[in-house]
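Chemist: Return a 3D structure for these sequence lines:
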Amino acid sequence: MHDIRDLIRKGLEAHGYDGLYCAGECGCDLSELFACGHIGEGCEPGYKVLREGSDEYYITGTKPEGAPAPDVDGAGLIAAERKRQIMEEGWTAEHDDAQTDYELSQAAAYYCIADDCHDSELVFPSTWNSVHMKRGGFPFPNLKDLIKAGALCAAEIDRLQRAKAKEAA
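Modeler: Reported below is the predicted structural model:
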């Protein structure tokens, strides 16, 4: 079972944040989430900033000048989900390369189809176990499902590019 701090830490990291802050009260970096005891009450994602005239950092809600924007757009959410699929689920390039009957794009379609139009026999990859195809909740498709679909499309594109490069070699 995951500690809630680990889940929050992963989410913050995936979106480019350095920690949490509570305006006027405290801030904590990713290594010490909720050290203040707030347990997330009133906390917002924050950035690490060097304190003027010091070599110490603090967490603030103001993005430092020149810092990259957090990955909150669709492409960033998809990239973070794909990274999660690889790191946590083990869906590596080797696994994906074995999906030669377009199972990855079929799975992506499964996550995109509205529930009232859903016919799992038409889009569900026949070689996959349904346990891996948990949908995000009602209504379908929802944001979580669309992010998964995008990550599966990215995996299929990568697989096709590797196959093309292998053929050319």
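Chemist: use CA for all of it now, contacts and neighbours both
Modeler: Will do.
Chemist: Name the single longest strand found in this structure.
Modeler: strand 44-50 (DSSP state E).
Chemist: so what does it touch, helix or strand wise?
Modeler: Here strand 44-50 is seen to pack against strand 19-22, strand 57-60 when contacts are counted using 3 or more Cα pairs under 8 Å, 6 or more residues apart in numbering; DSSP states H and E.
Chemist: Would you mind saying which of the ones you listed lies nearest His132?
Modeler: strand 19-22 (31.3 Å; Cα to Cα).
Chemist: Which is the succeeding secondary structure element to that closest one?
Modeler: strand 26-29 (DSSP states H and E).
Chemist: helices or strands next to that next one in the packing?
Modeler: Short answer (3+ Cα pairs under 8 Å, 6+ apart): strand 26-29 packs on strand 19-22, strand 57-60.
Chemist: how about the ones you listed, which one is nearest Ala169?
Modeler: strand 19-22 (45.3 Å).
Chemist: Show me what secondary structure element comes after the helix or strand containing Glu94.
Modeler: Here Glu94, judged by DSSP H and E, is contained in helix 93-97. As assigned by DSSP H and E, the chain's next helix or strand after helix 93-97 is helix 103-112.
Chemist: The structure of the following sequence is requested for comparison with the preceding one:
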Amino acid sequence: MTEADKMRQHLLVDEGTLLDLASSACKEALAFGVNEHAFERLARSVEHRCQDGITVAGRAILTERQRQIESEGWTPAHDDQYGSLELVDAASCYALAPPWLDIWDDEKQAMKKWQPDCPQSWPWALTWWKPRSRRENLIRAGALILAEIERIDRAAAKREEP
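Modeler: Next up, the predicted model:
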């Protein structure tokens, strides 16, 4: 086992714990007058990488995919019913959607959310069109692309079975 592997083994903690540890270390070092910029770089590095090397953005896509399965019921078996690019169409709608905006409603004297219109290529019922911020839309798009890749892989594995 290499030294790098030993170090990785010792650092197998969840992302939240790792971020808490890094934050505490930064605060203590700053209290002793350590260069603030060095710790800003460290904090950004920890923030952008998880202990297993997956970026925070990659983890967000995997988490969204898991949420789709567990909370929405979009299981692999459900996804296997698609075959005409529905998952890809939905992903492209989210990827290309402008983000929702908080706008002032003069009539109601309150803030409201402006949501972009549902694209014509949206493959499902209008009630499932739920755009959010640019980042959230891209995470949803990524999770839908992941679901389509997994569907393709399952279909190929079934064709190869004896």
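Chemist: Pull up the aligned stretch in the second structure for the longest strand of the first structure.
Modeler: Strand 44-50 of the first structure lines up with nothing in the second structure when matched by TM-score structural alignment.
Chemist: what comes up buried for that strand?
Modeler: Of the residues in strand 44-50 of the first structure, Pro45, Gly46, Tyr47, Lys48, Val49 count as buried by neighbour count, 16 or more other Cα atoms under 10 Å.
Chemist: Relative to Pro68 of the first structure, which of these is nearest.
Modeler: Using Cα to Cα, the buried residues of strand 44-50 of the first structure come closest to Pro68 of the first structure at Tyr47, 10.5 Å.
Chemist: so the helix ranked longest in the first structure corresponds to what in the second structure?
Modeler: The helix spanning the most residues in the first structure, taking DSSP state H as the definition, is helix 143-168. Using TM-score structural alignment, helix 143-168 of the first structure lines up with residues 135-160 of the second structure.
Chemist: average gap between that stretch and the first structure?
Modeler: Stretch 135-160 of the second structure: mean distance to aligned residues in the first structure after superposition is 0.4 Å, counting by mean Cα distance after the TM-score superposition for the first structure.
Chemist: For that stretch, buried residues please.
Modeler: 136-148, 151.
Chemist: Then stretch 119-133 of the first structure?
Modeler: Applying a neighbour-count criterion of 16+ other Cα under 10 Å, one finds Val123, Phe124, Pro125 buried in stretch 119-133 of the first structure.
Chemist: now it, how far from the centre of its chain.
Modeler: From the chain centre to the centre of stretch 119-133 of the first structure is a distance of 22 Å (Cα atoms, centre = their mean, to the nearest Å).
Chemist: Find the nearest non-adjacent residue to Ile139 of the second structure, please.
Modeler: Ile61 (5.2 Å; Cα to Cα, 6 or more residues apart in numbering).
Chemist: Now which residue in the first structure aligns to the one you found?
Modeler: Matched by TM-score structural alignment, Ile61 of the second structure corresponds to Ile78 in the first structure.
Chemist: Tell me how far its match lies from Asp96 of the first structure.
Modeler: 17 Å (Cα to Cα, to the nearest Å).
Chemist: superposed on the first structure, where does the helix or strand hosting Gly58 of the second structure end up, distance-wise?
Modeler: For Gly58 of the second structure, the element it lies in under DSSP H and E is helix 56-70. Helix 56-70 of the second structure differs from its equivalent in the first structure by a mean of 1.1 Å after superposition (mean Cα distance after the TM-score superposition for the first structure).
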